[in-house]
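Participant: model the following, please.
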Amino acid sequence: MKPYKPSIINKTAKVLARPLSMLVANSRTESVARLAEAYWCVLLGKGSGSGWAFDTEINAAKNAIKTSSPILFDVGANIGEWSFQLNKLFPQAQIFMFEPLPNCQQIIKTKNITNSLLIPCAVSSSKGLVRLHTPSETSPIASLHQRYDSYSQDREFTTIEVNTITIDDIIEEYKVERVDFMKMDIEGHELEALQGAKKSLKNKVIRALTFEFGIGNINSRTYFRDFYELLSSLDYQIYRILPSSQLMHIKEYYEDCEYFRGATNYVAIVT
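Facilitator: This is a model prediction of the structure:
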């Protein structure tokens, strides 16, 4: 339901807005009201990717994969935990991991993930040499964009130079005929990564993918509308991952999808 459309519910809500606002928006109840607002959004999947339930992301991938021997892309592998868990679920999987931080690469190697290839680069829309900003040697919030969000304000970031590649180039180089699932967690740079995978998306080589949207997109100045227009134009259906592991279908774009608190996880599946 869109709030601007006339309805009995909307008319009733407008009448009740003034007394309810006086009740919940005052100096004594403001903090509780804001907490309740955030939690209600989490129940709808908004911001629920902020460490609430890693297993929901695993379940979303598991349910979208339709073969016992999938080809998986882990874009922003960090220390390889997602790939490690998927490898346990699909022992015959072939996994490509993309991770630019050297210390993360060393940890990934100790996990001995079978049938895997570690590509020591960041993923973007083109090849090049860029700056990666990170508060630690293995930080999961390292980003190709300088971070000005409130979550990062008290952290000291250092900068290193890393190489970038594109998904299209890797698919062509390794002659990958299909990617059954691609997970992306690259702190606001997901849209650029998708731009570098446009050929593969258009040709439906990538069957399903996940991406984060939220606080990192403030730094990259990208909107959910950008993702929606790109993916829907290429015949992908977009779903929000809920804390229950269920999926909420985003049937059409609406501005309330522009939710920047924490991180919201989405799945896009080709039709």
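Participant: only C-alpha atoms for contact and neighbour calcs from this point on.
Facilitator: Fine.
Participant: so how far is the helix or strand hosting K88 from its chain's centroid?
Facilitator: Under the criterion of DSSP states H and E, K88 resides in helix 81-89. Offset of helix 81-89 from its chain centre (Cα atoms, centre = their mean, to the nearest Å): 17 Å.
Participant: could you also give me the structure for this second sequence? I'd like to compare it with the first:
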Amino acid sequence: MKNLLSKAILKILKKTKLYDSETSLTSSLSRCVTRQTIINTIIDVGASNGCWSATARKYFPTAFYHLIEANPWHAQSLENLKTQWKNYDYTLAAAGDIVGEIYFNDSDPFGGLASHTQSEETNLKIPVVTIDSIVEKYKLPPPYLLKLDTHGFEVPIFEGAVKTLSNTNLIIVETYNFDINPQSLRFPQMCQYLEQEGFRCIDICDPLFRNQDKALWQFDLFFIPSSSLFFQDNQWR
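Facilitator: Alright, predicted model coming up:
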């Protein structure tokens, strides 16, 4: 029955053009749907102008969306979404392991890096929140999907989400194949870190290869709880 349901959902997604190549974001999200991943709140960290959440809403239309974005450049776009979307709110701040202030590099509207220390690159002081504080403040209902596009600042963000992680069904995190800064984790280290936190990798999307040598640069990894029944089946069929 479950396999028939999954095939039916996949057929609908293909007909409605919500399914793309196997390594696209849309195909990975569609596989989350076929696995019947239950999500009540999506917390989009590094949300920029909300474009990632706009895609995710096609697959999780009933979830509440709370977007967290550090770069003030996107403030108006995020505010505009409040007039367009139901079940939506946002916080203009960095996410981290403390509530207070932090330094940020805002030179790239769709990039940026948070840091606890000021430098030539990270010289803008902005507010910082923890995911746990946002969940508590807005009474966001579990289970959660955490999406991180945070350019190497993932560990402090996870450290500020200890309570939230205990009620999280899906993590989507942008990971790298290179040491993009001293504090970042390359993708094998990210897998090891999150496995220690109780999550295993279930999917992948959007591999990006750098121009000069076509080396694998980055991709998004999907993690679900290690206790999932999917990991009890070690067979290829």
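Participant: please state their TM-score.
Facilitator: Remark: TM-score between the superposed chains equals 0.68 [TM-score structural alignment, normalised by the length of the second structure]; 191 aligned residues with a Cα RMSD of 3.1 Å.
Participant: that older thread, mean shift of the helix holding K88 of the first structure relative to the second structure?
Facilitator: With mean Cα distance after the TM-score superposition for the first structure, helix 81-89 of the first structure departs from the second structure by a mean of 2.0 Å once superposed.
Participant: buried residues, that helix. List them.
Facilitator: Of the residues in helix 81-89 of the first structure, 82-84, 86-87 count as buried by neighbour count, 16 or more other Cα atoms under 10 Å.
Participant: contacts only, for Q85 of the first structure.
Facilitator: Residues in contact with Q85 of the first structure (Cα atoms under 8 Å, 6 or more residues apart in numbering) are I58.
Participant: any idea how far F187 of the second structure is from the counterpart of it in the second structure?
Facilitator: Under the alignment by TM-score structural alignment, Q85 of the first structure pairs with T55 in the second structure. Distance from T55 of the second structure to F187 of the second structure, counting by Cα to Cα, to the nearest Å: 24 Å.
Participant: repeat for T150 of the second structure
Facilitator: 14 Å.
Participant: which one of the two has more residues nearby?
Facilitator: Neighbours were counted for T150 of the second structure and for F187 using other Cα atoms under 10 Å; T150 has more, 24 against 20.
Participant: name the SS class of the more buried one, please.
Facilitator: When classified by DSSP: H, G, I helix; E, B strand; the rest coil, T150 of the second structure comes out as coil.
Participant: now it, nearest residue through space, not along the chain?
Facilitator: G46 (5.6 Å; Cα to Cα, 6 or more residues apart in numbering).
Participant: got the buried residues for the host helix or strand of L221 of the second structure?
Facilitator: Secondary structure assignment for L221 of the second structure, by DSSP H and E: strand 216-225. For strand 216-225 of the second structure, a neighbour-count test (16+ other Cα under 10 Å) marks 218-225 as buried.
Participant: what about P140 of the first structure, how many neighbours?
Facilitator: Other residues within reach of P140 of the first structure, judged by other Cα under 10 Å, total 18.
Participant: helix, strand, or coil at it?
Facilitator: Under three-state DSSP, the three-state class of P140 of the first structure is coil.
Participant: isn't it right next to N78, touching?
Facilitator: Yes: assessed by Cα atoms under 8 Å, P140 of the first structure is found in contact with N78 at 6.1 Å.
Participant: next secondary structure after the top helix by length along the second structure?
Facilitator: As assigned by DSSP state H, the longest helix anywhere in the second structure is helix 2-15. Going down the chain from helix 2-15 of the second structure, the next helix or strand is helix 25-34, by DSSP H and E.
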